[in-house]
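Colleague: Next comes the sequence, and after it the predicted model I'd like to discuss.
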Amino acid sequence: MQAVAVQIRPFETRDYDAVAALNNVNFPEFTSSADEIRYDDEHRPAHCRWARWIAECDERVVGGAQYEQYAGAYNPRKFSIQITVDPTLHNRGIGGRLYAALIDALREFDPISMNAMSREDMFCRVAFLQHRGFREEQRDWSSELDLDSFDATPFRKYVDSMRSKGFVVRTLADLLANQELDERELFDLWVEVQDDVPSPPSMDRTRRTFEDWRTRNLEHVSLFPEAYFIALDGTRYVGTTQMWRAPEKECLRTGLTGVRRAYRGRGIAFALKVVALEFAKQRGYGRVDTENESRNVGMLSINERLGFVKRPAWVHYVAEWSAASRA
């Protein structure tokens, strides 16, 4: 197909709506509002590098590209990249121009590798990455639950069983309203659970600071305190699941679900999921989305029992800089 003449320029704050629209059509299971993207940009840790570019054609935004680093997976020489192009303009050279801009900008940091994502059935994106030396290293299942057909009745016995063992479920909203939230205890629970979530082999897992976690958790624009559930054993926080607001008003997105190591095998995670889904249904939501790494058999089993239906997998790709920078 004939190449499209585009102008590549640095991102500007006026581009947030266009960036969100491109993100949502390219990554439909990971939609973000302009406000969410803006918030994340404004609260990036100082040591994590990032930059973004825009592709314009006839004064219309038709593509975007960015590199970034994450506090929870930080290596100064490793970068995540993302390229988005208007689907009606695929195979017109826009992605290649944006990729070249990324490569040129990254050279000064002496990278050793880059990673990217694509859904397995997005063949144009997959071919684009493979042509540039990217190889698959992990698969995540994206799943959804139709709440109109969800019936919590068969599962309430698991909630009753958990409570009969002395565990109490409270929401973040309740703890905040009663000035009982122990933020450090919740952070400690998150760290322990997150450490056991499978991650891509090339990722360097690093400890986030309490301040960064608080900013991206308790203060985030998509936080839904009433849908943030915590299981307690006395005053100890032992398990959690949360649902976060999504740009689609009828949908909620599942966050981190997990239980402290010493409390696993007691049905806490399953019971928390039941409580959360029943809450979502009662509030009139129509769908809950979730993602799980393909090796996370325990959580995948829980979701399947509850009726979640898998969608095409999202694949993590990695490329050595020596190969990717020559493409």
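Modeller: Alright, I've got the coordinates. Residues are numbered from 1 along each chain as shown.
Colleague: Only C-alpha atoms from now on, for both contacts and neighbour counts.
Modeller: Fine.
Colleague: For Arg146, which non-adjacent residue is spatially closest?
Modeller: For residue 146 the amino acid is Asp, not Arg. Among residues not flanking Asp146 along the chain, Arg287 sits closest, at 4.9 Å (CA to CA, 6 or more residues apart in numbering).
Colleague: show me what contacts the one you found?
Modeller: By CA atoms under 8 Å, 6 or more residues apart in numbering, the residues touching Arg287 are Glu144, Leu145, Asp146, Leu147, Asp148, Glu250, Cys251, Leu252.
Colleague: Buried by neighbour count, from those residues: which ones?
Modeller: Neighbour counting with 16 or more other CA atoms under 10 Å marks Glu144, Leu145, Asp146, Leu147, Cys251, Leu252 as buried within the contacts of Arg287.
Colleague: ok, those vs Tyr39, which is closest?
Modeller: Leu252 (18.8 Å; CA to CA).
Colleague: Distance-wise, check that closest one relative to Ala324.
Modeller: Leu252 sits 36 Å away from Ala324, going by CA to CA, to the nearest Å.
Colleague: Farthest-apart pair in the contacts of Arg287, please.
Modeller: Spanning the widest gap among the contacts of Arg287 are Asp148 and Leu252, at 13.6 Å by CA to CA.
Colleague: which other helices and strands contact the helix or strand harbouring Val19?
Modeller: Per DSSP states H and E: Val19 is located in helix 16-26. Identification of packing neighbours for helix 16-26 by 3 or more CA pairs under 8 Å, 6 or more residues apart in numbering; DSSP states H and E yields helix 34-42, strand 60-68, strand 78-85.
Colleague: got the angle between it and strand 60-68?
Modeller: On the basis of axes from the mean of the first three to the mean of the last three CA atoms, to 10 degrees, helix 16-26 is oriented at 80 degrees to strand 60-68.
Colleague: Use this one as the comparison:
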Amino acid sequence: MAGRWVKLELDLKTFDATRFEAYIERCRTTGIRLTTLAELGDSPGHRRALYELNKECSADIPERGEFYTFEEYLERRIEVPSYDPRGVVIALGDDGWCGLAATSDHRSSGFVFNEMTGVRAAYRGRGISMAMKTVGIRFADLCGVDRIRTLHHPANTAAIEMNRRLGYADAEWD
């Protein structure tokens, strides 16, 4: 990979979620429902749907390479101690799942980690990512932490800028 990963962190002690509630309202008024995998039911069928959506959206990540097989996905992303279906926000459109924002629980290290945020191409440009990330920030409260971390390939400028609009700042960690 060319360049180095862009590491970002959001300090929730200074975060004002009310600044971003309009994105959630816009989803509501345009027929996009935001929920979590816990609310939908963390079933094998929903895990498969999450995998398919994550695989599709990950194809846009620069230099991503081949995506996991379903079995590898389960092993590396679901069947791990940091997985919590309450941290997986799903956007539902008229024709099914259209977006995800998956955040994992690393409270023992003092943060949660935004693993992936993605929206199907036909739904982009509607503020769905911002809405999902705003809803996903609530997961940090459930975990009792006040920091959210994420990282991006340096060429993934749209994702980096979206996070910076939310208040994420450049950070360093191991």
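Modeller: Good, I have the coordinates. Because the structure is predicted, anything quoted here is derived from the model rather than measured.
Colleague: Give the aligned range of the helix holding Val19 of structure 1 in structure 2.
Modeller: On structure 2, no counterpart of helix 16-26 of structure 1 exists by TM-score structural alignment.
Colleague: With stretch 102-118 of structure 1 instead?
Modeller: So stretch 102-118 of structure 1 sits over no part of structure 2, by TM-score structural alignment.
Colleague: How far does that stretch stretch from one end to the other?
Modeller: From its first residue to its last, stretch 102-118 of structure 1 covers 18 Å (CA to CA).
Colleague: centroid residue for structure 2?
Modeller: Ala101 (2.4 Å; CA atoms, centre = their mean).
Colleague: how about it, what's its match in structure 1?
Modeller: Ala101 of structure 2 maps onto Thr241 in structure 1, by TM-score structural alignment.
Colleague: my read: that match touches Arg253, true?
Modeller: No: assessed by CA atoms under 8 Å, Thr241 of structure 1 is found out of contact with Arg253, at 10.8 Å.
Colleague: if you count residues, which strand in structure 1 comes out on top?
Modeller: Longest strand of structure 1, by residue count under DSSP state E: strand 135-146.
Colleague: just checking, what packs against that one?
Modeller: Counting by 3+ CA pairs under 8 Å, 6+ apart, the packing neighbours recorded for strand 135-146 of structure 1 are strand 287-293, strand 309-310, strand 314-320.
Colleague: and the residue nearest to the centre of structure 2, which of the three is it?
Modeller: Look at Ala101 of structure 2: counting by DSSP: H, G, I helix; E, B strand; the rest coil, its state is strand.
Colleague: got the contact list for it?
Modeller: 87-90, 114-118, 129, 132-133, 136.
Colleague: measure it to Gly118 of structure 2 for me?
Modeller: From Ala101 of structure 2 to Gly118 of structure 2 the distance is 7 Å (CA to CA).
Colleague: so what sits against both of these two?
Modeller: When contacts are counted by CA under 8 Å, 6+ apart, Ala101 of structure 2 and Gly118 have Ser129 as shared neighbours.
Colleague: What are the boundaries of the helices in structure 2?
Modeller: 21-29, 37-40, 44-58, 70-73, 128-143, 157-166 (DSSP state H).
Colleague: Tell me how far Ala127 of structure 1 lies from Ser118 of structure 1.
Modeller: Taken as CA to CA, the span from Ala127 of structure 1 to Ser118 of structure 1 is 10 Å.
Colleague: Out of those two, name the residue with the larger neighbour count.
Modeller: Taking neighbours as other CA atoms under 10 Å, Ala127 of structure 1 and Ser118 compare with Ser118 leading, 23 against 12.
Colleague: which residue packs closest to the counterpart of Trp213 of structure 1 in structure 2, ignoring adjacent ones?
Modeller: Under the alignment (TM-score structural alignment), Trp213 of structure 1 maps onto Tyr73 of structure 2. Closest residue to Tyr73 of structure 2 apart from its sequence neighbours, by CA to CA, 6+ apart: Tyr51 at 7.1 Å.
Colleague: The residue lying closest to the residue nearest to the centre of structure 2 once chain neighbours are set aside: what's it in contact with?
Modeller: Using CA to CA, 6+ apart and skipping residues adjacent in sequence, the residue nearest Ala101 of structure 2 is Thr117, 4.1 Å away. Applying CA under 8 Å, 6+ apart to Thr117 of structure 2 gives the contacts Gly99, Leu100, Ala101, Ala102, Ser129, Lys133.
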